[in-house]
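S.K.: Dropping the sequence and predicted coords here.
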Amino acid sequence: MMRPIIEFCQSNMHNGTDAILKELENHPDYDVVEYGCLGNCGQCYAMPYALVNGEIVSADDADSLYTLIKEKIAEADAWANLDLD
C-alpha cells in the first residue's frame, strides 16, 4: 500500500493549517511535506487547503480540513485494498 503524501503551502498557514501539519507529521504512515508555494494562490488566500496524493482538499476552516484529509486518506486506502480479481 502506498503511503499518503500530504502537501501544505507555507503561505496558507495563516488559515490554521500549521496545526494540521504538525498533527499529521506525527503519524508514522504519512509523508507530510511543506512547500513555500504550491501554486494555488487564489485558493490559498481564501481558505485552508492541502494536497492529498496530488488532489486539492479544501474546507471553510482548519478543523473541517483535517477531517476531509483523513477521509481522503481512508478513501485512497479503501481503493488500494479492493480485490479486483
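M.R.: Thanks, I have it. Because the structure is a prediction, the values reported are computed rather than measured.
S.K.: from here on, contacts and neighbour counts on C-alpha atoms
M.R.: Noted.
S.K.: Just to be sure, residue 37 is in a strand?
M.R.: No: looking at residue 37 with DSSP: H, G, I helix; E, B strand; the rest coil, it is coil, so not inside a strand.
S.K.: Included below, for side-by-side comparison, is a second structure:
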Amino acid sequence: MTNLSLGAADVYDVLLEREDIELTESGCTSNCEICECHLFAIVNGELIKAEDAETLLQNVENELKENSVLF
C-alpha cells in the first residue's frame, strides 16, 4: 500500500487496462529499503524499481517484453 500511495498507483492503473497480463496486489513484500526510497513492482518474480511512476512503467513494460514468448 505504501508503494501505491507513493505513486505506483498510476502505474497500476495503466497496467490494469491491459488484458494480456495478470496483476496481483500484495501486502508487505518485506522490501523495506526499496519501499522507502523507490517505487517498485515485482514482475515474474523480478523486482523492478524506479524513481518515478513513468520510469517504473517503462521498466515494467521492458521486463514484460523481455520475458514474452512469441508464437
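M.R.: Arrived safely, thanks for sending. Only a predicted model underlies this, so the values are computations on that prediction, with no experimental measurement involved.
S.K.: hang on, isn't residue 10 of structure 2 packed against residue 52?
M.R.: No: taking contacts as C-alpha atoms under 8 Å, residue 10 of structure 2 lies outside contact range of residue 52: 10.1 Å.
S.K.: quick one: secondary structure of the residue nearest the centre of structure 2?
M.R.: What sits nearest the mean C-alpha location of structure 2, by C-alpha atoms, centre = their mean, is residue 41, with 2.7 Å. Of the three states, residue 41 of structure 2 takes strand under three-state DSSP.
S.K.: any idea what it aligns with in structure 1?
M.R.: Aligned by TM-score structural alignment, residue 41 of structure 2 pairs with residue 50 of structure 1.
S.K.: who touches that match in this structure?
M.R.: 6-9, 56-58 (C-alpha atoms under 8 Å, 6 or more residues apart in numbering).
S.K.: Now stretch 19-31 of structure 1: buried residues?
M.R.: For stretch 19-31 of structure 1, the neighbour count (16 or more other C-alpha atoms under 10 Å) marks 20-21, 24, 31 as buried.
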